[in-house]
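Student: Test case, fold it:
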Amino acid sequence: MDDSLFGSRDKRGQWTPHKRPSRAPLFVWPAQPKKFFVWMFGFPGYLWPWNTLLMGISVVTWVYLTPAMDTMRELSSGWAAILLRNATLAILVYGGLHTLLYIYRRQGTNFKYNSKWPDTDNSVFLFRSQTADNAFRTMCSGVPVWTAYELLAWWAYSNGHITQVNIQEHPIYLVALILVAPAWSSLHFYLIHRLIHIGPLYHIIHKVHHNSVNPGPWSGLSMHTFEHIIYFSGVLFYFVVPSHPMNVMFFLMLQALQPALGHLGFHKVVAGRDNHLDYDNYYHYLHHRYFEVNYTDTLIPFDEWFGTSHDGSPEADEAMYKRMKAKKFKRGGSKT
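Tutor: Okay, here's the model as predicted:
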């Protein structure tokens, strides 16, 4: 499949899609019911395929791969089994995507935003390798922190510290909680993301994630341990709001596995001569490229509201440089 049909590559090797990122039809006025319906139920859309796939993984994991709640009241061998299960899921998702796109390079640099491959001799990274660094941080920090929050939730449910809602009695309420989970994830991520971009916090914590200027799947959860702690803290929402363990499972799967898709480094995954899987992560790729734009996704248009949105166009470049220039001028003026 020829990527020039969908975008163009400049002299620096940066591929830009013809179709610019745009906000989801949630906060649009006047309302566009038809467009909203297509976005909600179409393919690709809000439900299909990715959120539905993650929900499927959550159901299977909860039913077949999670110990019974009555065994989670106290420390037991089941806790170690959950860590092993989560590590296996991470290897399958992150490692599988990396193997397909970066080891076998099944589609070369077709649809790759940056034509270069991850660094293999760069002192910024542990072991001087971006891939080794990213995988190590994901498996040795990200997965344990993810598991710790999950275990805390199961312990709290089993000991009655969280109000558990019965599925049979309140199915509509619980489905609604599932549907708003991505929106809560987006809001929570925006708030913590802006926080850790503040001077000292950025250099101490978030810079670890931004070392991967040219991200790949393993970059998604490659973070400082403290960032993992605040990133996964969004699940504490369910400690306050009455819910079912399935709501917790789905939210944690969103946060744990979706970053692999959001950091693919590719606009499309080619599945055949005329077939492809579309996961447009260009909006977030621009955040890795320019740092001070696109702090969240396009589900809730916080970046548009606060003037930090960038859609990859020359006009967005100009607006960004003007904003940065004004920011530098303001800093300089405050010293006099």
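
Student: hey, let's count contacts and neighbours off CA atoms from now on
Tutor: Will do.

Student: what separates residue 41 from residue 32, distance-wise?
Tutor: 14 Å (C-alpha to C-alpha, to the nearest Å).

Student: repeat for residue 24
Tutor: Taking C-alpha to C-alpha, one finds residue 24 at 11 Å from residue 32.

Student: And residue 58, by the same measure?
Tutor: Residue 58 is 32 Å from residue 32, by C-alpha to C-alpha.

Student: Looking at those two, which is more packed in?
Tutor: Neighbours per residue (other C-alpha atoms under 10 Å) separate residue 58 from residue 32, with residue 58 holding more: 21 against 12.

Student: secondary structure element for that one?
Tutor: Using DSSP states H and E, the element containing residue 58 is helix 50-64.

Student: got the contact list for that helix?
Tutor: 246, 249-250, 253-254 (C-alpha atoms under 8 Å, 6 or more residues apart in numbering).

Student: Who wins on neighbours among these?
Tutor: residue 250 leads those on contacts (other C-alpha under 10 Å) with 24 neighbours.

Student: the inter-axis angle of the helix or strand hosting it versus helix 50-64?
Tutor: Here residue 250 sits within helix 245-262, counting by DSSP H and E. Relative orientation of helix 245-262 versus helix 50-64 (axes from the mean of the first three to the mean of the last three C-alpha atoms, to 10 degrees): 130 degrees.

Student: so what does helix 245-262 touch, helix or strand wise?
Tutor: Secondary-structure packing of helix 245-262 (3 or more C-alpha pairs under 8 Å, 6 or more residues apart in numbering; DSSP states H and E): helix 50-64, helix 143-158, helix 171-195.

Student: quick one more, to check against the first:
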Amino acid sequence: MTVQNDPLKAGSSREWNWHPDLPVAVTPAFSWPPRPVETVRWFVNNWLPVTEYVLYTLMAFATWAWLTPDLSEMSSLGFGWVLSLWLRNLLLMTLFAQGLHVWLYGWKQQGDDYKYDRRGLARNHRIFLFNDQYWDNVFYALVSGVTIWTAFDALIWMAYANGWAPMITFDSNPIWFVALFLLMPLIQSFHFYWLHRALHIPFFYKHVHSVHHRSVSIAPWSGFSMHPVEHVGYMGLLLMFLVVPAHPVHFVFMGYWLALATATSHAGFENLVLGEKAKLKIGSFHHQLHHRYFECNYGNPEMSWDNWFGSYHDGSPEATIETRKRKDRMYSKS
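Tutor: Below is the predicted model of the structure:
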């Protein structure tokens, strides 16, 4: 199935197979002067009608209801319940990443429609484990990523089970219960920007973050393919639930947003085409620009950190020139 329409043609350029309307937009929530109407519209578009936010929220409630060991069982460390968490995370990561990979790159169900980069995955390249980008990405995502994700999961579940973490319910605090779902993407964006910026300090880039950036042409498994040290820093955001009053469904949602959303944000496609007309937005051209030009867009569109600190690339040729100058300055000092 191939979808051809004017927006696709209009989105083609010399640099990209397809790109969204440029310049790339970020959330208006932090604009000055304030733009309340646009801000509300941005939140609505990210939550309704069917988006990744909604999907992970529904999955979090389902996980809490049916796929989580009893809290009393998790009050002390046990091989059985930790293994069940690891298997659950392994299955979900594989389902999301491999499902997208097969649909987009194996079966090529939508051809190159909405695909950003014209290049494919690297093969027969010694920079990757097994000389193959796909298997390298799978190895790091599952062996390192899922294991470290599960370790943080086990710690937070033990904290809830023993009363070490502040726990609320919808009945006890309905406003905060709902508001936290809206705030968590912003919290994640704050954490991601500053962690990511630190990882681009030349020393940390060379010894840690370069594992992730070997995948110049990204695909679903590339997102969670990181050095173990980066996995610890990235999934370490889950420690926020040791101090932030929340329900376990918030914690599960954040875990899914951190781990599973890497498969979609690195899918390499803007949209997943479903049927003749239906599309689900999955990709992030904002982050695709980062993988192409490296020293820009350290954060994500949920917050405007890159705008505020001069590292924003909006997709324009002028921004590319400035990014390359900044990269030259950074590495000339290292």
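
Student: How about the residue in structure 2 that sits furthest from its center?
Tutor: Relative to the C-alpha centroid of structure 2, counting by C-alpha atoms, centre = their mean, residue 72 is the outermost residue, at 31.8 Å.

Student: In this structure it contacts residue 160, no?
Tutor: No: contact between residue 72 of structure 2 and residue 160 fails when scored by C-alpha atoms under 8 Å: they sit 9.7 Å apart.

Student: In structure 1, what residue corresponds to the residue farthest from the centre of structure 2?
Tutor: In structure 1, the residue matched to residue 72 of structure 2 (TM-score structural alignment) is residue 70.

Student: Its match should be in a helix, yeah?
Tutor: Yes: judged by DSSP: H, G, I helix; E, B strand; the rest coil, residue 70 of structure 1 forms part of a helix.

Student: close enough to count as contact, it and residue 157?
Tutor: No: contact criterion C-alpha under 8 Å: residue 70 of structure 1 and residue 157 do not qualify, at 9.4 Å.

Student: Give me the secondary structure label for the aligned partner of residue 109 of structure 1 in structure 2.
Tutor: Under the alignment (TM-score structural alignment), residue 109 of structure 1 pairs with residue 112 in structure 2. Under the three-state scheme (three-state DSSP), residue 112 of structure 2 adopts coil.

Student: Determine the number of other residues adjacent to residue 112 of structure 2.
Tutor: The local packing of residue 112 of structure 2 (other C-alpha under 10 Å) involves 19 other residues.

Student: Break down the stretch 1-150 of structure 1 into its helices, ranges please.
Tutor: When assigned using DSSP state H, counting those that start in this stretch, the helices of the stretch 1-150 of structure 1 occupy the ranges 33-41, 50-64, 77-90, 96-98, 130-137, 143-158.

Student: re earlier: ok, average deviation of the helix holding residue 58 of structure 1 from structure 2?
Tutor: Once superposed with structure 2, the aligned residues differ from helix 50-64 of structure 1 by a mean of 0.7 Å; criterion: mean C-alpha distance after the TM-score superposition for structure 1.

Student: how about that helix: buried residues?
Tutor: Residues 50-51, 54-55, 58, 61-62 are the ones in helix 50-64 of structure 1 that count as buried (16 or more other C-alpha atoms under 10 Å).

Student: Could you do stretch 143-154 of structure 2 as well?
Tutor: Within stretch 143-154 of structure 2, the residues scored as buried using 16+ other C-alpha under 10 Å are 144-154.

Student: again with stretch 12-20 of structure 1
Tutor: 15-17.

Student: Show me which of these is closest to residue 325 of structure 1.
Tutor: Distance to residue 325 of structure 1 across the buried residues of stretch 12-20 of structure 1 (C-alpha to C-alpha) is lowest for residue 16, with 24.6 Å.

Student: For residue 213 of structure 1, see how far away the closest one is.
Tutor: Using C-alpha to C-alpha, residue 16 of structure 1 is found at 16 Å from residue 213 of structure 1.

Student: contacting residues around stretch 41-49 of structure 2?
Tutor: Residues from elsewhere that reach stretch 41-49 of structure 2, judged by C-alpha under 8 Å, 6+ apart: 27-28, 52-54.

Student: correction: stretch 244-257 of structure 1
Tutor: 51, 54-55, 57-59, 62, 90, 93-94, 143, 146, 150, 153-154, 157, 164-167, 174, 177-178, 181-182, 185, 221, 232, 235, 238.

Student: Next: stretch 12-22 of structure 1.
Tutor: 6-9, 111-116, 267, 282-283, 298, 311-313.

Student: Could you check how far the most centrally placed residue in structure 2 is from residue 311 of structure 2?
Tutor: Among the residues of structure 2, the one closest to the centroid is residue 262, at 3.5 Å (C-alpha atoms, centre = their mean). Residue 262 of structure 2 sits 21 Å away from residue 311 of structure 2, going by C-alpha to C-alpha.

Student: ditto for residue 197 of structure 2
Tutor: Going from residue 197 of structure 2 to residue 311 of structure 2 by C-alpha to C-alpha gives 10 Å.

Student: what's the overlap in contacts for the two?
Tutor: Overlap of the contact sets of residue 197 of structure 2 and residue 311 (by C-alpha under 8 Å, 6+ apart) consists of residue 298.

Student: Aligned against structure 2, show me the partner of residue 192 of structure 1.
Tutor: The equivalent of residue 192 of structure 1 in structure 2 is residue 195 (alignment by TM-score structural alignment).

Student: Tell me how many other residues surround its match.
Tutor: Each residue near residue 195 of structure 2 was counted by other C-alpha under 10 Å, and the total is 16.

Student: Please apply the same query to residue 302 of structure 2.
Tutor: Neighbour tally, residue 302 of structure 2, other C-alpha under 10 Å: 20.

Student: my guess is it meets residue 27, correct?
Tutor: Yes: Residue 302 of structure 2 is within contact range of residue 27, at 5.4 Å (criterion: C-alpha under 8 Å).

Student: quick revisit: for the contacts of stretch 41-49 of structure 2, work out which two are farthest apart.
Tutor: Spatial extent of the contacts of stretch 41-49 of structure 2 (C-alpha to C-alpha) is set by the pair 28 and 54 at 20.6 Å.

Student: Residue in structure 1 paired with residue 238 of structure 2?
Tutor: Residue 238 of structure 2 maps onto residue 235 in structure 1, by TM-score structural alignment.

Student: which ones are touching its match?
Tutor: By C-alpha under 8 Å, 6+ apart, the neighbours of residue 235 of structure 1 are 149, 248, 251-252.

Student: rewinding a little: could you check which residue of structure 1 pairs with the residue nearest to the centre of structure 2?
Tutor: Aligned partner of residue 262 of structure 2 by TM-score structural alignment: residue 259.

Student: For the residue lying closest to that match once chain neighbours are set aside, give its distance to residue 42 of structure 1.
Tutor: Nearest non-adjacent residue to residue 259 of structure 1, counting by C-alpha to C-alpha, 6 or more residues apart in numbering: residue 220, 4.4 Å away. With the distance defined as C-alpha to C-alpha, residue 220 of structure 1 ends up 26 Å from residue 42 of structure 1.

Student: Many thanks, we can stop here.
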